[in-house]
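Novice: the following comprises the amino acid sequence and a computationally predicted model.
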Amino acid sequence: MGMTVNAQLPLPAELKAEYPLTEKLRQIKQKRDREIRDIFTGVSDRFIVLAGPCSADNEDAVCEYVTRLAKVSEEVADRVMVIPRIYTNKPRTTGEGYKGMLHQPEPDKAPDLYAGILAIRKMHIRAMEESALTGADEMLYPENRSYLDDILSYEAIGARSVENQQHRLTASGMDIPIGMKNPTSGDFSVMLNSVIAAQNSHRFIYRGQDVTTAGNDLAHVILRGGVNKYGTCIPNYHYEDLVRLLDMYQRMNLKNPGAIIDVNHSNSDKKFREQIRITSEVLHSRSYNPQLKKLIKGVMIESYLVEGCQSIDSERVYGKSITDPCLGWEDTKRLILEIAEKC
């Protein structure tokens, strides 16, 4: 094989033993997991806001952002469940470029996977300690999630991974909500097939073991827009799209129907300030249609301390995205407060 082994990495159990969660943090996670489950099962009508940078590239900046988010969360806790996006894996369309902290804990340096798995676990734990919030990450590599599976309260499967069998089967063994994004084509059927797979039991090979999963009743969809054959972004957050999704859900025997609307990516055509307007439209659609209010559980927002984005090789601004452009902090805070008023 054309493959060189660079290093033997520690097993997830070994890393967890070296960097364990304290009893206080375990209790925080258990409480938040219960509260989030209640939202997806319809027991609670709180609205979810998943907010954070496109990619978590700097521990200090991410933890400062999450601490600020926690303060806003306290103000809106009766109406809104805030879940920080702490995304440590970055999918790349061509495989080139920065792949996230898991690969490169120092964005402008060579990949170091051992340093990366240490860095992401330490950052997630620090964020929990300083904010009392548990976060979300993307399951880009199914076997790698074991390094964080005792920490995360939400995971997403991206548009390029949602058709992958290993992602679908791994999702069926998770005990937290897993959001299946529509593929880049925008196809709803592919996305819902992934939810069906994730909600059912499967037997397969996982990390060298023969495993059987219980099925994940909290698997749901994430609408992130699509791209047509001409490369034009086609949004899918409009009222008609949501009604179509509702109709498709009603014709399927799925548990806990739910959707998160990703207000960036192909829904905004990566025009990051459009996230404010799109969120307002989603909230209006929910208020107009009681069935949509039950179906649409929340929004996903890309934001950071400083708005916009910058290149890795620049004199980087602290708290500014090095991947996709994000909303700045003041706009984010204002948007969350508006969501609490309208949801």
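Specialist: Yep, that arrived. From a predicted model like this one, the values you see are computed outputs, not experimental measurements. Residues are numbered from 1 along each chain as shown.

Novice: for the rest of this, base every contact and every neighbour count on C-alpha atoms.
Specialist: Fine.

Novice: K109 versus the closest residue to P142 other than its chain neighbours, what's the distance?
Specialist: Residue nearest to P142 in three dimensions, not counting chain neighbours: H167, with 5.9 Å by CA to CA, 6 or more residues apart in numbering. Per CA to CA, to the nearest Å, H167 is found 29 Å from K109.

Novice: what does S285 give?
Specialist: For S285, the distance to K109 - CA to CA - is 45 Å.

Novice: one step back: of H167 and K109, which one has the most company?
Specialist: Shown here are H167 and K109; by other CA atoms under 10 Å, H167 has more neighbours (22 against 10).

Novice: which helix or strand contains the more buried one?
Specialist: If you go by DSSP states H and E, H167 is part of helix 165-171.

Novice: buried residues, that helix. List them.
Specialist: Within helix 165-171, the residues that qualify as buried by neighbour count (16 or more other CA atoms under 10 Å) are Q166, H167, R168, L169, T170, A171.

Novice: please enumerate the helices of the stretch 1-150 of the chain.
Specialist: 12-18, 23-41, 59-76, 113-131 (DSSP state H, counting those that start in this stretch).

Novice: turn these into a markdown table, columns for mean neighbour count and distance to N216.
Specialist: A markdown table is the format used below for these (neighbours: other CA atoms under 10 Å; distance: least, CA to CA, whole Å):
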| stretch | mean neighbour count | distance to N216 |
| --- | --- | --- |
| helix 12-18 | 14 | 22 |
| helix 23-41 | 16 | 11 |
| helix 59-76 | 19 | 27 |
| helix 113-131 | 19 | 23 |
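
Novice: structure two is appended below for comparative analysis:
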Amino acid sequence: MNLTSTKHSNRTSDLRVSEFLPLPAPADLLAELPLTDELAGVVSRGREDIRAVLNGADDRLLVIVGPCSIHDPVAGLEYAARLAAAAEEHRSDLLVVLRAYFEKPRTTVGWKGLINDPRLDGSHDIATGLFAARRFLIAAAELGLPTGTEFLEPISPQYVADLVSWGAIGARTTESQIHRQLVSGLSMPVGFKNGTDGSLQIAVDACDAASAPQSFLGIDGAGRASMVRTAGNPDTHLILRGGSSGPNYSAPDVLAASETLAGKGLNPRLIVDASHANSGKNHHRQAEVALELAATLESGHDARHRLAGVMLESFLVGGAQPHDSENPRPLTYGQSITDKCMDWDTSAVILEALAAASRRRRTGA
């Protein structure tokens, strides 16, 4: 008998794991980059304001706007500074939230975001990525901007969620039980996107499930495996992003989705994503969709009161550029390496148009 072969055959775990690399515990990272009382105020006020808009107590329009993903924190913060000035200019009509996405879902393979691969070279230095994401959120809060992000998996929120005012669950993960459980314990309003096929039912079910108490496996601040019990999240809502069946941002689409939500006893006010399938990921078309949403706000259609917010992908430079982690090349500063974004000048015009439309909706003019 070959004893070496027998010994090998008895091993049943980690056969395809190459390496385990320890990460700092969430509590250690939070202690090194703490949330000050002043920054906590920015985050908390952002959550309260977003909640008020979603519930209709605040008649402004929520606008979640920013890069498809943050790959260069320096360029991202230059964008954030411009957005902070625009947010102050339009504060009477718009509640502006900076889109700060650090994790990217991939249909097959590709760059997975700042947390997973902060060096953009396939080295996957996640510890550095967690620090970079937290530093970015702190810097955005110092500008007075509330931030929103997509939660792609259940571990990273322990490192950054205390700095986030709004969250999203993407179309690929809305149906996931893990994400519904996660949202039930998150401290901010969270939107679920409709499915990639355009179906609303999985997102409606997700809103319902995440609003209920849940018990599940997770980690605590020390990084220990724990059973997590949650109270449920009362601030779940729907995000319309279109699908393979076509766009769903029109006034009739918004009204139909709102009535479906109301029929289930859920919040009938919703957000429309002007990018993704609603614009075919075309940044020029995205601007047109945003203007059509502004027209809905100004119309006499009942949908104008069901539209709580709009999502926009925007960066300093328009479009997107290719990036290959295995063969990196110099990148254009301020241009997306994931989905195509509107440039800043176009975005400023869109924000002005949305502010004017929101003002007319609010005043009835």
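Specialist: Thanks, I have the structure now. Just so you know, these numbers come straight off a predicted model, no measurement behind them.

Novice: what about the corresponding residue of structure 1 for A161 of structure 2, how many residues nearby?
Specialist: Matched across to structure 1, A161 of structure 2 falls on D149, judged by TM-score structural alignment. When neighbours are defined as other CA under 10 Å, D149 of structure 1 has 16 of them.

Novice: repeat for S5 of structure 2
Specialist: Burial measure for S5 of structure 2: 9 neighbouring residues, criterion other CA under 10 Å.

Novice: now swap in S314 of structure 2 and tell me
Specialist: 31.

Novice: need the contact list for it.
Specialist: V65, G66, P67, C68, C341, M342, D343, W344, S347 (CA atoms under 8 Å, 6 or more residues apart in numbering).

Novice: looking at the helices of the stretch 1-150 of structure 1, which is nearest to P183 of structure 1?
Specialist: helix 23-41 (22.2 Å; CA to CA).

Novice: quick one: the helices in the stretch 201-343 of structure 1?
Specialist: 239-250, 265-268, 274-288, 290-295, 329-342.

Novice: circling back to that earlier point, look up how far H305 of structure 2 lies from the aligned residue in structure 2 for the residue nearest to P142 of structure 1.
Specialist: Superposed on structure 2 with TM-score structural alignment, H167 of structure 1 falls opposite H179. To H305 of structure 2, H179 of structure 2 is 29 Å away according to CA to CA.

Novice: swap in A52 of structure 2?
Specialist: 14 Å.

Novice: can you check S215 of structure 2 too?
Specialist: Distance from S215 of structure 2 to H305 of structure 2, counting by CA to CA: 36 Å.

Novice: check contacts around the residue nearest to P142 of structure 1.
Specialist: By CA under 8 Å, 6+ apart, the neighbours of H167 of structure 1 are M139, Y141, P142, I157, S161.

Novice: again, but for E302 of structure 1
Specialist: Neighbouring residues of E302 of structure 1 by CA under 8 Å, 6+ apart: A51, G52, P53, C54, N264, F272, P325, C326, L327.

Novice: one more time with 7 Å, if that's ok
Specialist: Going by CA atoms under 7 Å, 6 or more residues apart in numbering, E302 of structure 1 touches A51, G52, P53, C54, N264, C326, L327.

Novice: one more: F204 of structure 1?
Specialist: Per CA under 7 Å, 6+ apart, neighbours of F204 of structure 1: D210, V211, T212.

Novice: counterpart of the last one in structure 2?
Specialist: Taking TM-score structural alignment, the alignment pairs T212 of structure 1 with R229 from structure 2.

Novice: also I83 of structure 1?
Specialist: In structure 2, I83 of structure 1 lands on V97 (TM-score structural alignment).

Novice: measure that match to R91 of structure 2 for me?
Specialist: V97 of structure 2 is 11 Å from R91 of structure 2, by CA to CA.

Novice: which of these two has more residues huddled nearby?
Specialist: Taking other CA under 10 Å, V97 of structure 2 and R91 do not tie; V97 has more neighbours (25 against 14).

Novice: now do the contacts for that one.
Specialist: V97 of structure 2 makes contact with V63, I64, V65, L145, P146, T147, G148 under the criterion CA under 7 Å, 6+ apart.

Novice: quick one: map the fourth one onto structure 1.
Specialist: Residue mapping for L145 of structure 2 onto structure 1 gives L133, with TM-score structural alignment as the criterion.

Novice: what sits against that match?
Specialist: Neighbours of L133 of structure 1 in contact, by CA under 7 Å, 6+ apart: A70, I83.

Novice: now do it against E302 of structure 1, distance only.
Specialist: 17 Å.

Novice: do T88 of structure 1 as well
Specialist: Taken as CA to CA, the span from T88 of structure 1 to E302 of structure 1 is 14 Å.

Novice: could you do G158 of structure 1 as well?
Specialist: Taken as CA to CA, the span from G158 of structure 1 to E302 of structure 1 is 14 Å.

Novice: same thing with I336 of structure 1?
Specialist: Taking CA to CA as the measure, I336 of structure 1 falls 12 Å from E302 of structure 1.

Novice: same thing with R145 of structure 1?
Specialist: Distance from R145 of structure 1 to E302 of structure 1, by CA to CA: 21 Å.

Novice: any idea what N55 of structure 2 aligns with in structure 1?
Specialist: By TM-score structural alignment, N55 of structure 2 lines up with T41 in structure 1.

Novice: residues in structure 2 aligned with stretch 265-279 of structure 1?
Specialist: The aligned range for stretch 265-279 of structure 1 in structure 2 is 276-290, by TM-score structural alignment.

Novice: how distant is the matching stretch from the center of its chain?
Specialist: Here stretch 276-290 of structure 2 is found 17 Å from its chain centre; the criterion is CA atoms, centre = their mean, to the nearest Å.

Novice: stretch 112-132 of structure 2 too?
Specialist: Counting by CA atoms, centre = their mean, stretch 112-132 of structure 2 comes out at 18 Å from the chain centroid.

Novice: returning to that earlier point: neighbour count winner among S215 and H305 of structure 2?
Specialist: H305 (19 against 14).

Novice: neighbouring contacts of stretch 63-76 of structure 1?
Specialist: Taking CA under 7 Å, 6+ apart as the rule, stretch 63-76 of structure 1 contacts V82, P84, A127, E130, S131, L133, Y304, L305, K333, L337, A340.

Novice: chain center to it: distance?
Specialist: 17 Å.

Novice: repeat that for stretch 70-79 of structure 2.
Specialist: Taking the mean of its C-alpha atoms, stretch 70-79 of structure 2 sits 16 Å from the chain's own mean (CA atoms, centre = their mean).
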